[in-house]
Structures are given as structure tokens and as C-alpha cells.
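>>> pasting a predicted model and its sequence here:
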Amino acid sequence: MLNLAVLQYPLFFLIMARMAGFIGASPLFSMTAVPRTVKIGLVVFLALWVLPTVQAKVPSPFQQTGLYVGLLVLELVTGLFMGFIATSIFSILNLAGQIIDVQIGFASAELFNPESSFVTGLSGTFFNMIFTLFFLGADGLDGLALTGMDSYKLIPLGQFHLPQTFGLAFEQLMDLITADAVQVAAPVLVALLLTNVTFALLSKAVPQMNVYFSGLPIQLFIGLSVFAASVPAFVSIFHVLFTFLFGQVTAFMQLTG
């Protein structure tokens, strides 16, 4: 395998560029908690694994330097795009967690997460931890690796492009992500909505009652109770999200290849 990589080093570096972009932008792998040596080793391993399956005519890096560099950048962009689509779908749980935190009253408890480099709340962190365990248990890392390897069947080397329908397809994906996030948070949202309606009626019936100070502890208790009761149902939700992630990545690879 190493001898083949040395003999076909121009093709090997192009494959490494796509794998590096995909690993660097994909969920879980992109976390800073994953050591760089692990990421580099995984990129090299995947490139060596994919190399015998890719048959493409590659320009010489010395005689056609500009063309080769352009192809190298295009492959890197291809990998980054694939990882971005997977990470966007993974962000459904963060969005659902933020919706729940705002309704329960945990919005002020948001903290900067150094692993993902953005602000996350308590519910979003919990969702990510549980889904990460489910993802690892369901061989999600193998699925991501195989997706990167099979990408050459859908997006041949140097054939990545954005069609005219890409904007519409991406808009539909964002709509699906938002709708799925609301569905994940729906049990807590409905319970808190009914709680707010109840307190609104009480404020009319008993004007002397301080709804704000009396309602916050009750709203927090109801929200956490419904959230805890909904945890067993998250397993089925995670299964659907798991399938949806790989399905959308494959669909966008078909669209751009």
C-alpha cells in the first residue's frame, strides 16, 4: 500500500486533501478534544485505503503546477463541504437544546464550549453527550469514514460543482433542520405553553397573585420533569437523526457530483 502511495503520490495527495477537509469539518472529528495526531493518522489511513479504488488521470505537480494546485484546492473544498453538511445536521440537537433552554429559563446559563468553539446551553450539551454515545455505539464513525471513501463514486476526482438547484436544496435542508429541532423540543414546549396559559388564566382570576415569581419555579420544575420523562423517547429520535444525517450527505454528494 505504501509503495502504491509513493508511485502515485500526486493522486495520493489529492485524496488526502479531500479526506483532510472531510475529517476536519465533520462532527466529532472536528472537536478540539480529538488530538491532531489522531486526525492526521486517520486522514492518511483513509487515503491509503481509498487510493487503490480511485482511477483518475492527474496532472503532473511539476509540469502543470497551477492545474494541480487548483485541483488540490477543489478536493479540499469538496471534503469541507461534505463535513459541513454532516455538521449542519448534527446541529439539530444544539438548536433544540437552545429552544428548550430559552423556554425553561436556562438561557443565561450558556457557556463557551472549547470543544466545538461556540456557545452551548445545558440542554444542548446534554443532547450532544447522549447522541455522541449513541453515534459511537451505532458505528457512526465507521459510517462517516465509509461516506468519505464512497464519495468518489458520487463525486469523481475534480468533478465537484454547485448546480443551479443547489440554493433551493440547501434552503430545504435548513428548513428540515429547523423543523426537526422544534420536533425534538416539542414535548417541553407544549408542556410549558400549557403552563403559561394556566398562569395567564390565574393572573386574571387572582390579580393579587405575583405570577412572575410564583411561576418561575413551577415552570422550571415542569420543564425539567417533562424533559426527564422524554429521555427514553430520544433513542428513537436519535435513530431517525442518524439515518437522516447519512441520507442527506449522500443526497448532496449526488447533487454536487
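Good, I have the coordinates.
>>> going forward, measure contacts and count neighbours with C-alpha atoms only.
Will do.
>>> tell me the contacts of Val226?
Neighbouring residues of Val226 by Cα atoms under 8 Å, 6 or more residues apart in numbering: Pro187, Val188, Ala191.
>>> out of the residues you listed, who's the most crowded?
Highest neighbour count within the contacts of Val226, by other Cα atoms under 10 Å: Val188, with 24 neighbours.
>>> where along the stretch 51-200 of the chain do the strands fall?
With DSSP state E, counting those that start in this stretch as the criterion, the stretch 51-200 of the chain has strands at 111-113, 118-120.
>>> any idea which of those is most buried?
strand 118-120 (a mean of 15; mean count of other Cα atoms under 10 Å).
>>> before we move on, the earlier item: for Leu93, which of the strands of the stretch 51-200 of the chain is the nearest?
strand 118-120 (10.5 Å; Cα to Cα).
>>> I'd guessed Asn128 sits against Ala96; true?
No - here Asn128 does not reach Ala96: they are 10.6 Å apart, not a contact under Cα atoms under 8 Å.
>>> can you flag which of the contacts of Val226 belong to helices?
Mapping the contacts of Val226 onto helices (DSSP state H) picks out Pro187, Val188, Ala191.
>>> mind putting the residues you listed into JSON lines with distance to Leu67?
As requested, these are exported to JSON lines (distance: Cα to Cα, whole Å):
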{"residue": "Pro187", "distance to Leu67": "54"}
{"residue": "Val188", "distance to Leu67": "54"}
{"residue": "Ala191", "distance to Leu67": "59"}
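>>> closest one to Val102 out of those, please.
Val188 (11.0 Å).
>>> ok, the closest one - contacts?
Taking Cα under 8 Å, 6+ apart as the test, what Val188 contacts is Ile100, Gly223, Val226, Phe227.
>>> roughly how far does the residue of the chain positioned farthest from its centre sit from Asn196?
What lies farthest from the middle of the chain is Gln208; by Cα atoms, centre = their mean that is 48.4 Å. In this view, Gln208 and Asn196 are 17 Å apart by Cα to Cα, to the nearest Å.
>>> structure B:
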Amino acid sequence: MLTLQFQWAEIQRFLFILLRVSTMILLVPVFDSRNIPLMVKVGLCLSLSVFCYQFLRVQPMEPLSDLATFGVGIAQEVMIGAMIGLVVRLLFAGIQLAGEMIGFQMGLTIANVIDPVSSNQISIVSQMLYLFAILIFWAMDGHHMIFHALAESFALIPPFGMRLSEPLGRFTLDRAVAMFRMALLFGAPMIVSLVLATLVIGLIARTVPQMNVFMVALPAKIWIGLFFMGTSLSIMASVVQRHSLELQSQIGMMLKWMGRGG
């Protein structure tokens, strides 16, 4: 008869690994989609956790009997996984924000659809740019970079090794600011062209008051926005590639600050 025996300290160590992995998977784009069956997500989290437990040099732990200490360890693991997922998520949040601004300028905000990921109303342009950025990110093996960052986190931050520091706070604030910068860089060609088109339509309406400007402006802005969006796809792809390449070093820097506390 086969019997399995595990030490309580090893069970706790696996639980901490599972919490960090699961939190990151639930926040990283694509993996967090509600279109992915729950059992697939559970299987992925368990598989990655077993791999990290078996092959990574995670620091051994002493068995914990204090409930408060155990709760602190759980909170730290959830925060580490959430920070990794948040840094990746902010990149695509900037792209979605750019799509919202472009859709507003094109007059497509009245045609919002339900995003299956967040179950919120989102612009059609925003959803299209988000899927385009996801394709570029995965074509660059961005998912490999995420898994590498997860493995590196266990080397830099063992269980109960997380430290909060001032550089970590500044880094989080800088990432939030970078999200808006990313939105402007990603949507600048379309936003500028649509603003200029609005000015031109306004001048035409002043010089030719007999023309029904509202019947002309809406389809004109849609066509102009789609034209410049199509011609700017190469620029968008380069912006996503550059920020995706910077993402790995940024996550590594964040993990070092979280591990050594600044």
C-alpha cells in the first residue's frame, strides 16, 4: 500500500508558493480572462507551483504554529504575486486607455461593448488595440518573461522575505505615471489627426453654414480614425515591443527592492 508522508513545514512552503503563483496568474492579462475555464486555471496554478517547489531553490521553512505569523506570510505572498501581475497589467491598461481616448474622438463611445475579461463596458477601439498588443506581447514570448520573473522572485524573495521600502513606493507611482505616458505614445497619431479633423470640420461649418455638419462629421471622423489607425500599426507595434522589453528589467528591479527593502 502506497502511503505519502509530508512534513508540515513542507506543506506550508508549498502553500506559500501556490499563493504567489495563483495571485500572479489571476492578474496577468490573458491568464485572467473569464473565457478560460476555471479548471484550466487551477491546473495551471498547481502545475507551476509543483514545478517551483520541485526545481527552484526555495528557502526551507521552520514549521509555523502561530496563526498571526502564518497570516503575515500569506499576505506577503499574495502581495508579491499581485505586484508582478500589476506591473504587467499596467502596460495593457495604458493601451486600453489610449483606445478609450481614440474611441471618444471618433464618436464610438456610444457603441461600447461588454469586455469578457472585466465584465465592464469598454470601447470597441480599446478592445481591438488591447488584442493587438496581446498578440505582439505573446509573439515576443512575453509569457516566458512572466514565468521567468516568477521564478526569479523565489530566488530574490523567499517566504517571509518581503520588505517594504521607499524605492518600492516610488516605483509603483512611476508605473502608474508610465501608464498614462504609454497611452499618449500609443494613441498620439490617431488623437492628433482626429483633433485636427475636428478643427477642420468646425471651420467648414463656419464657412458653409447651410451644410449639416453633424451628418458629415461622424462618418468622416470614423474613416479618418480608421485610416490613421491602420497606417500607425507599425508604430504601435514598436511601442509595445519597446515597453515589453523594458518590463523584464523593471520587474527584476522591483523584486530586488522588495527583497532587500531598499
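Great, that's in hand. Every value quoted in this text rests on a predicted model; they were computed, and no experiment measured them.
>>> before we move on, the earlier item: any chance of JSON lines for the strands of the stretch 51-200 of the first structure, columns distance to Ser203 of the first structure?
Shown next, in JSON lines, are the strands of the stretch 51-200 of the first structure (distance: least, Cα to Cα, whole Å):
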{"stretch": "strand 111-113", "distance to Ser203 of the first structure": "34"}
{"stretch": "strand 118-120", "distance to Ser203 of the first structure": "34"}
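>>> what are the neighbouring residues in contact with the counterpart of Thr120 of the first structure in the second structure?
In the second structure, Thr120 of the first structure lines up with Ile122, judged by TM-score structural alignment. Shown in contact with Ile122 of the second structure (Cα under 8 Å, 6+ apart): Glu100, Asn112, Val113, Ile114, Asp115.
>>> the same query, at a cut-off of 10 Å, please.
Contacts for Ile122 of the second structure were tallied using Cα atoms under 10 Å, 6 or more residues apart in numbering; they are Gln96, Leu97, Gly99, Glu100, Gly103, Thr109, Ala111, Asn112, Val113, Ile114, Asp115, Pro116.
>>> same deal with Ala138 of the first structure?
Thr132, His239, Phe242.
>>> corresponding residue for it in the second structure?
Ala138 of the first structure maps onto Met140 in the second structure, by TM-score structural alignment.
>>> ok, its match to Thr198 of the second structure distance?
Distance from Met140 of the second structure to Thr198 of the second structure, by Cα to Cα: 37 Å.
>>> the second structure: helices as residue ranges?
Using DSSP H, helices in the second structure cover 8-27, 38-55, 67-106, 124-139, 142-156, 166-207, 213-231, 233-260.
>>> make CSV from those and add distance to Met61 of the second structure to it.
Formatted as CSV, these follow (distance: least, Cα to Cα, whole Å):
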stretch, distance to Met61 of the second structure
helix 8-27, 6
helix 38-55, 12
helix 67-106, 11
helix 124-139, 36
helix 142-156, 13
helix 166-207, 26
helix 213-231, 53
helix 233-260, 17
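>>> what is the burial count for the residue nearest to Gly143 of the first structure when sequence neighbours are not counted?
Ranked by Cα to Cα, 6 or more residues apart in numbering and with sequence neighbours excluded, the top spatial neighbour of Gly143 of the first structure is Phe246, at 7.8 Å. A count of nearby residues for Phe246 of the first structure, using other Cα under 10 Å, gives 17.
>>> counterpart of Phe246 of the first structure in the second structure?
In the second structure, Phe246 of the first structure lines up with Gln248, judged by TM-score structural alignment.
>>> thought that match was touching His148?
Yes - look at Gln248 of the second structure against His148 with Cα atoms under 10 Å: they come within range, at 8.8 Å.
>>> circling back to that earlier point, residue contacts, the residue nearest to Gly143 of the first structure?
So Phe246 of the first structure contacts Ile85, Ala86, Ile89, Gly140, Gly143, Leu144, Thr147 (Cα under 10 Å, 6+ apart).
>>> tell me the one of the residues you listed nearest Asp180 of the first structure?
Nearest to Asp180 of the first structure among the contacts of Phe246 of the first structure, with distances taken as Cα to Cα, is Ile89, at 9.6 Å.
>>> quick one: contacts for that closest one?
So Ile89 of the first structure contacts 27, 173-174, 176-178, 180-181, 241-242, 244-246, 248-249 (Cα under 10 Å, 6+ apart).
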